[in-house]
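Peer 1: model the following, please.
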Amino acid sequence: MINKRVFVAGLAATMLFSACKTKDLKMDVTKEEDSKNKKVVVYQVFTRLFGNKNTTNKPWGTIEENGVGKFNDFTDKALHEIKDLGVTYIWYTGVPHHALVRDYAAYGISNDDPEVVKGRAGSPYAVKDYYNVNPDLAVNPANRLQEFEDLISRTHRAGLKLIIDIVPNHIARKYEGKNNPEGVKDFGADDDVTVEYKRDNNFYYIPKMHFEIPDNDIPLNGEKNALVDGVFDENPAKWTGNGSRKVKPDQNDWYETVKVNYGIRPDGSKDFSELPVGFDQKSYKEHFAFWQDKDVPDSWKKFKDIALYWTAKGVDGFRYDMAEMVPYEFWSYMNSAIKMKNPDAFLLAEVYNPKEYRNYIRLGKMDYLYDKVETYDKLKDVIRGKSSPDGLTDIQKGMIDIEHNMLHFLDNHDEQRLASPEFAGTPERGKPLMVVSTTISTSPTMVYFGQEVGEAGNENAGFGTRSRTSIFDYIGVPNHQRWMNEGKFDGGQLSESEKSLRDFYKRLLNFSIKSPALMGSFEEIQTVNRQNNAGYDELIYSFVRWSENQKLVIVANFSSDKTSEFDLKIPSGIIEKWNLKDGEYTLIDQLYKKSSVLLKVINGAGTARVKIAPSESFIYELK
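Peer 2: From the prediction side, this is the model:
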């Protein structure tokens, strides 16, 4: 949501860095032969924008004016090209039916009040019906669920897996479960609305008070609409999604949503069984068994049923919005149930509080969390001239026990585009960030569609603001559209620089998913090289990765204008671990296969003469 950044900024200000005490900064070597121990690459697509060929881009434009993409735009060719980029998972963002301003009454869908919808196309995180999909995405809205099921089949046929969003913390103010399976009651159907809180209520209430539209809310930019009358019928008023208990939420609150009650009393205490001491070491099967005889809040059951519904349809996992606003006991309950149905389910959570990372991984049974507050924020500070890259080493050290669980990204629907002036400034300056983000740990890498062709998010879409590709409006994504080339998906309209950029991403991602060393050990060499090393600029960062059969030396130059030349030092401890004798060895860059340097090992320590241009990176492999 557009106000999530405000919430996160406030939360981040109170965070404390959680570091693990360890003498050696390294990762355990994994079995190279194990197919599960391969680098994962997630390609996030905003589903309604991906296939849109319309280039009008009128602020606040309608579907007719600005166009919209469909499930069917993900053709076999499109999916093949995505996989060929080096992708293993697609995250289809915005699939569940969410509130939007468009008349689908002919399909049995009620119209949404624009006063509680953000933008015209609506927020994907204000879900209106969890048992169906967004009608905007279907060629035939009456057949929308089947069209998505066909996309699931095409995705799997292309050799890819897919995840979709589940947003347990909040739902649309006007939720209507018109497609509930037999026996499933709607959210709030059995709530006692005379009290603020009851454990099995699905919502929190402000008894005897009517909801009021926020001040300064100008739906549809002032356009006339029959439902825009200054009133939204919600009596009694419910708490707003971000936890606001006001009858009239602030314009910066998540006013289009209501908060779901998970058995957390208004004073913050828990009204359900807690996990026993030691359950952070238990398997998902033991977590599942624990909950079998427990009476849990009704909202827990509803969301577990939703997750299992989509799992049964072939969805391979979920991305959970603002997971830290929901207790990790619930996640234990739901995630263990999902894993019992699909042990390989990919469970990714949006969590921003480092103090809680381990609770959500070990107690909540999450596979992966966003590495936003640590690695992402550090890399952004480095490229914006606010920090040196040295601190990346401390970040790796602090998360050594959970580094695999921390998904890396430089671009997503919430953040400023990597190529935007507000971030890296150019796609080329984003390259060294991408190399380091992808190769520094065993964690999954995520790319946001258009990132690989330099999309900068320059459009004024309406409710959304430039530097971020709008998630609230009907809009085209120019760089991506040039790659899409009217549905040919062949890059036919890309400039030479955009083609070169996509080639860089393709080389990097494909190397990463095949490299055993990137699932092996890590050790920093930054410290030794920053000490008395002429030419080793403060914006250089280097480290090594290795497995039994592959040794890598990775060097990145974050400077946009300075070429550096220096003798890169490989400490004796690493030379010893690599079992290298005194002598000369060749290091060959694996990105372009055109650059090589000589590693000289003398008296058990190594040096290699490296010359690196601005925004350049090398992934040297020992031959």
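Peer 1: contacts and neighbour counts: CA atoms only from here.
Peer 2: Fine.
Peer 1: for the stretch 101-250 of the chain, which segments are assigned as helices?
Peer 2: Assigned by DSSP state H, counting those that start in this stretch, the helices in the stretch 101-250 of the chain fall at 144-157.
Peer 1: can you pull out the strands in it?
Peer 2: 127-133, 161-166, 170-172, 205-206, 237-238 (DSSP state E, counting those that start in this stretch).
Peer 1: with distance to Pro181 added, can I get those in CSV?
Peer 2: Supplementary listing: the strands of the stretch 101-250 of the chain in CSV, determined by distance: least, C-alpha to C-alpha, whole Å:
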stretch, distance to Pro181
strand 127-133, 8
strand 161-166, 17
strand 170-172, 18
strand 205-206, 27
strand 237-238, 26
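Peer 1: next up, for comparison:
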Amino acid sequence: MRNLKSKAVFNTLRYCVLSAASSVLILGCSEPQKNTQASHQSEPQSTQAAVSKPVVYQVFTRLFGNQQTTNVPWGTVEQNGVGKFADFTPKALQEIKALGTTHIWYTGVLHHALVTDHSKFGIAADDPDVVKGRAGSPYAVKDYYNVNPDLALDPSQRLAEFDALITRTHQAGMKVIIDIVPNHVARNYQSMSAPDGVKDFGENDDTTRTYARDNNFYYVVGEDFKVPVSPDYQPLGGEPHEQSDGQFSESPAKWTGNGARAAQPDINDWYETVKVNYGVKPDGSYDFPRLPADYAQRDIQAHYEFWQQHELPDSWYKFRDIAYFWLNRGVDGFRYDMAEMVPVEFWSFLNASIKMKNPQAFILAEVYNPALYRDYIQQGKMDYLYDKVGFYDSLKALMQQTGHAQDVLAAQHSVQDIAKHMLHFLENHDEQRIASAEFAGDARMGKPAMVVSHLISKAPTMLYFGQTVGEDGSEDAGFGKPSRTSIFDYIGVPAHQAWMNGGKFDGGQLSQAQQSLRAYYVKLMSLSTLPVVVAGNLLPVVVDTDNAQAKQRVMAFARQYATQRMVVASNFDANHSHTVSLSLPNDWQQNNNTTVRDLLENHPVQTIEDGQITINLAPRASVVYLLED
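Peer 2: All right, here's what the predicted structure looks like:
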């Protein structure tokens, strides 16, 4: 990132905004690429020089380019099809970039356990008894040094094809994120592609002991693994398969990924995976140095130097080397699965190692316990965490017409000291689709929610593929239940396929309603370059109304950066319009008789009178007013 002073950046961006004001749509201007590394220290407003708010586009790589529409439950790759790295054409990437995307999270890239037979390429099929679905879970990685053969036109050249995708993504002006899953690996982990000298997980383990510091796994000594059984579940939906016999050879049995210690895990355990040992003893005590408390305020260099003084468990070094391998191939960052199940000290070690190699690396983690947020940000040196418990959950309730606008604001204020580190989303591979009957039943409910989610803080925003065209996740793919687009089986994604339009990526098969929805997202996400969106502080706006339902369903807030001020209001009521008066922050009263224009939905120009703006919001409508002195 260029060393630009904030005033210069603000003036340039202000010109971008004002140049587009006549057409309302904010398109942004060409500016130096933003360093997305999050600071772990308090940043004075005067030194913030960011020019774009990070936007992560999560795509389930296997599904993105699939054009087949058969959608047979438990269907084979021949029946239901599979997308390829090559489907991310320059045109596809251009359309992803149009959503304001700065980073693409390619989910399911690493070689994970799957039933499909690629033996002619020297890749053995996995046992269905320890694979969820037919295409397999992306979080049961079996080779950290290669990629999923399903995703390549030529599986023997799969790593080269992914390298080419990294290059195309960079050429399109975006960065690449992939998953690392440190808590567990596939039960049948076998790296066929590890560099010379790299030992497999468990290769040097002492399997006569339940625990040893440098073992990679925990063992059920003296017992063999037994496949879990259930009257309600059969691998591949009961389809005959030569390896589907209720048997899998593992002696001694290993602890299961979610920490289950039985030789025969329960069917609801993560039985397809095994838990990685980081030097945490079975009684929960630690077999490694604790990080001093004051390191929460110390920088990456200090964290890195601290760990250089100690000999650490073998698993720590294995994952550091895996991260280095992918950084060296051009990957720009990582999303960590279930990070809270791994000690925070390990994250200090790994993230410091990554940042010393690439200071701009983008680090995102899945942590669901709010009591751990600050530890994993300040001591673990995570850039960003999911803001799921609290913000997303309260926003979802409001979208479902059961929550209250004040609950969402309260959730945001509960993390205000770390707000810039709390990534916002409405959909991802774990969550129900907005349009599903089990969630909101209407993709349009994502409009007010996305306005709030995207504009309320400095933190990155994440979009999930298919979200912008109203994908409803209703397909019965096999393993798991509809409402979430399947991550375990081969399946076509209908609304997304309509946008893909046979590889043209022009939305040619979308309905008018779907086209309108995507256009709304494009317009909203274009606001990512506004300085007040990038770096503005959150301020309160009072919704004045005697209507109790309006009080519950209309949410409003303000943000300010330098002389740029923004007022946002959204009506989450699915059926009723509401007229409300917005009382602006007290120190904005000098804006009386100022006219304001809506940047998003072209609502009529309004005048601020006595510190208030009175508006009428249709169901699911929002306003985004920009005030500049």
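Peer 1: if we can go back for a sec, out of the strands of the stretch 101-250 of the first structure, which gets nearest to Arg154 of the first structure?
Peer 2: Within the strands of the stretch 101-250 of the first structure, the stretch nearest Arg154 of the first structure is strand 161-166; the backing value is 10.1 Å (C-alpha to C-alpha).
Peer 1: follow-up on the earlier one: so which of the strands of the stretch 101-250 of the first structure gets nearest Ala78 of the first structure?
Peer 2: strand 161-166 (14.5 Å).
Peer 1: that closest one vs the second structure, mean deviation?
Peer 2: Following the fit onto the second structure, the mean deviation recorded for strand 161-166 of the first structure is 0.4 Å by mean C-alpha distance after the TM-score superposition for the first structure.
Peer 1: which residue range of the second structure does that strand align onto?
Peer 2: Applying TM-score structural alignment, one finds that strand 161-166 of the first structure aligns to the residue range 175-180 of the second structure.
Peer 1: next one: stretch 257-273 of the first structure
Peer 2: On the basis of TM-score structural alignment, stretch 257-273 of the first structure is assigned to residues 273-289 in the second structure.
Peer 1: and if you look at stretch 316-323 of the first structure?
Peer 2: Using TM-score structural alignment, the match for stretch 316-323 of the first structure in the second structure runs over residues 332-339.
Peer 1: chain center to that stretch, what's the gap?
Peer 2: Per C-alpha atoms, centre = their mean, to the nearest Å, the displacement of stretch 332-339 of the second structure from the mean C-alpha position of its chain is 9 Å.
Peer 1: and the contacts of that stretch?
Peer 2: For stretch 332-339 of the second structure, the surrounding residues in contact (C-alpha atoms under 8 Å, 6 or more residues apart in numbering) are 105, 139, 175-183, 327, 360-367.
Peer 1: before we move on, the earlier item: in JSON lines, list the strands of the stretch 101-250 of the first structure along with distance to Glu523 of the first structure and mean neighbour count.
Peer 2: As requested, these are arranged in JSON lines below (distance: least, C-alpha to C-alpha, whole Å; neighbours: other C-alpha atoms under 10 Å):
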{"stretch": "strand 127-133", "distance to Glu523 of the first structure": "44", "mean neighbour count": "24"}
{"stretch": "strand 161-166", "distance to Glu523 of the first structure": "32", "mean neighbour count": "23"}
{"stretch": "strand 170-172", "distance to Glu523 of the first structure": "41", "mean neighbour count": "26"}
{"stretch": "strand 205-206", "distance to Glu523 of the first structure": "52", "mean neighbour count": "23"}
{"stretch": "strand 237-238", "distance to Glu523 of the first structure": "51", "mean neighbour count": "26"}
